[in-house]
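*Asks:* Prediction below, plus the sequence it came from.
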Amino acid sequence: MADIRSTADDEPRAAAATARDKAVPAAVLLMLAGAFQALQGVAAIADDDVFSARPGYAYDLDVTAWGWGHLIIGAILVVAGLFLFSGSAIAGGVAMALAGMSAIANFAFLPNYPFWTLLIIALDIVVIWFIASSGILES
């Protein structure tokens, strides 16, 4: 017997599956960026001398305070990455917003440890690009 379903019924499901498949690299990179950021936070909390603060910097806060901020943001990024595996549009929007917040927080931390900070900012930008180009926000 022939299948009476039209191919138009399969198109939305196929598009959603493709968006979920494209969100997987974004989720992995978001979790990786979150883990890196959490490690950065732990290092700052454990020993203030790990990071060399520049005198007279506009965002001159205690390195331990920055460490707690990075640890919290990193943990939230890892959780957001886990939710992004679901392929939900809400998870994609939240993940993009959190990746943007992570990039801004790391930009403010730039003078303290430039290479590591630029690596995390680059990962955040790639995550935002992956999510935006995946089509997950349209599902």
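*Replies:* Alright, I've got the coordinates.
*Asks:* only C-alpha atoms for contact and neighbour calcs from this point on.
*Replies:* Fine.
*Asks:* Which positions within the lengthiest helix in the chain qualify as buried?
*Replies:* For the chain, the longest helix by residue count, based on DSSP state H, is helix 7-46. Residues 16, 19-45 are the ones in helix 7-46 that count as buried (16 or more other Cα atoms under 10 Å).
*Asks:* dropping in the other structure now:
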Amino acid sequence: MASTSVPPGPATGGLPPRQNSGWVTGLVLFAGVVMLVTGLVDLFQGIVAVAQDTLIVTTPNYVFKFDVTSWGWIHIVLGALVALVGICVLRRMAWARYTGMVLASLSAVVNFLWLPYYPLWAIVIIALDIFVIWALAVYRED
């Protein structure tokens, strides 16, 4: 007797394979664009912090005090990585989604520590990073 392989579905008692909805696909596309934009803005923000560190005003007596030039280099490197991975997310590379989640998590932590320098912008970036992590996590490979 030859057995034939039947894909799981309602007729065989199994669940049908789960597919992404249009919303999920659109969210991943939007997450890639957000990564590209926030990465470039962080890159430029880092360049400003390195070139003109007196331009950035720090708050006194904050627990997390670091040198502005050091923060500039951190933002340059992290911003460039986030932007490059954002491009790869837009090109639908599977590894880029996982790397994007890691980099967005790292970006959220870095921007939390950046709060005394640019509080409103840091909070916006943290919120966008959380959205990027969620959007990349709900996508399933077809």
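*Replies:* Received the coordinates, thanks. None of the values given here were measured: they were computed from a predicted structure.
*Asks:* residues touching Leu123 of the first structure, list them.
*Replies:* Leu123 of the first structure sits next to 29-30, 33 when contact means Cα atoms under 8 Å, 6 or more residues apart in numbering.
*Asks:* cool, Val89 of the second structure as well?
*Replies:* Taking Cα under 8 Å, 6+ apart, we find Val89 of the second structure in contact with 28-29, 32, 96-97, 100.
*Asks:* mind redoing it with 6 Å?
*Replies:* The contact partners of Val89 of the second structure, by Cα atoms under 6 Å, 6 or more residues apart in numbering, come to 32, 96.
*Asks:* The first structure: which residue goes with that one?
*Replies:* In the first structure, the residue matched to Val89 of the second structure (TM-score structural alignment) is Leu84.
*Asks:* Leu110 of the first structure matches what in the second structure?
*Replies:* Leu110 of the first structure maps onto Leu115 in the second structure, by TM-score structural alignment.
*Asks:* same check, this time on Ala97 of the first structure
*Replies:* Checking TM-score structural alignment: Ala97 of the first structure goes with Val102.
*Asks:* What is the equivalent residue in the second structure for Gly69 of the first structure?
*Replies:* Match for Gly69 of the first structure (TM-score structural alignment): Ile74.
*Asks:* buried ones in the helix or strand harbouring that match?
*Replies:* Ile74 of the second structure belongs to helix 68-90 when assigned by DSSP states H and E. Under the neighbour-count criterion of 16+ other Cα under 10 Å, helix 68-90 of the second structure has 68-69, 71-73, 75-76, 78-90 buried.
*Asks:* Tell me how many other residues surround Thr54 of the second structure.
*Replies:* Look at Thr54 of the second structure: counted by other Cα atoms under 10 Å, it has 12 neighbours.
*Asks:* Next, it: secondary structure please.
*Replies:* Here Thr54 of the second structure is recorded as coil under DSSP: H, G, I helix; E, B strand; the rest coil.
*Asks:* what's the counterpart of it in the first structure?
*Replies:* Matched across to the first structure, Thr54 of the second structure falls on Asp49, judged by TM-score structural alignment.
*Asks:* Could you check how far its match is from Leu29 of the first structure?
*Replies:* Distance check for Asp49 of the first structure against Leu29 of the first structure: by Cα to Cα, to the nearest Å, it reads 29 Å.
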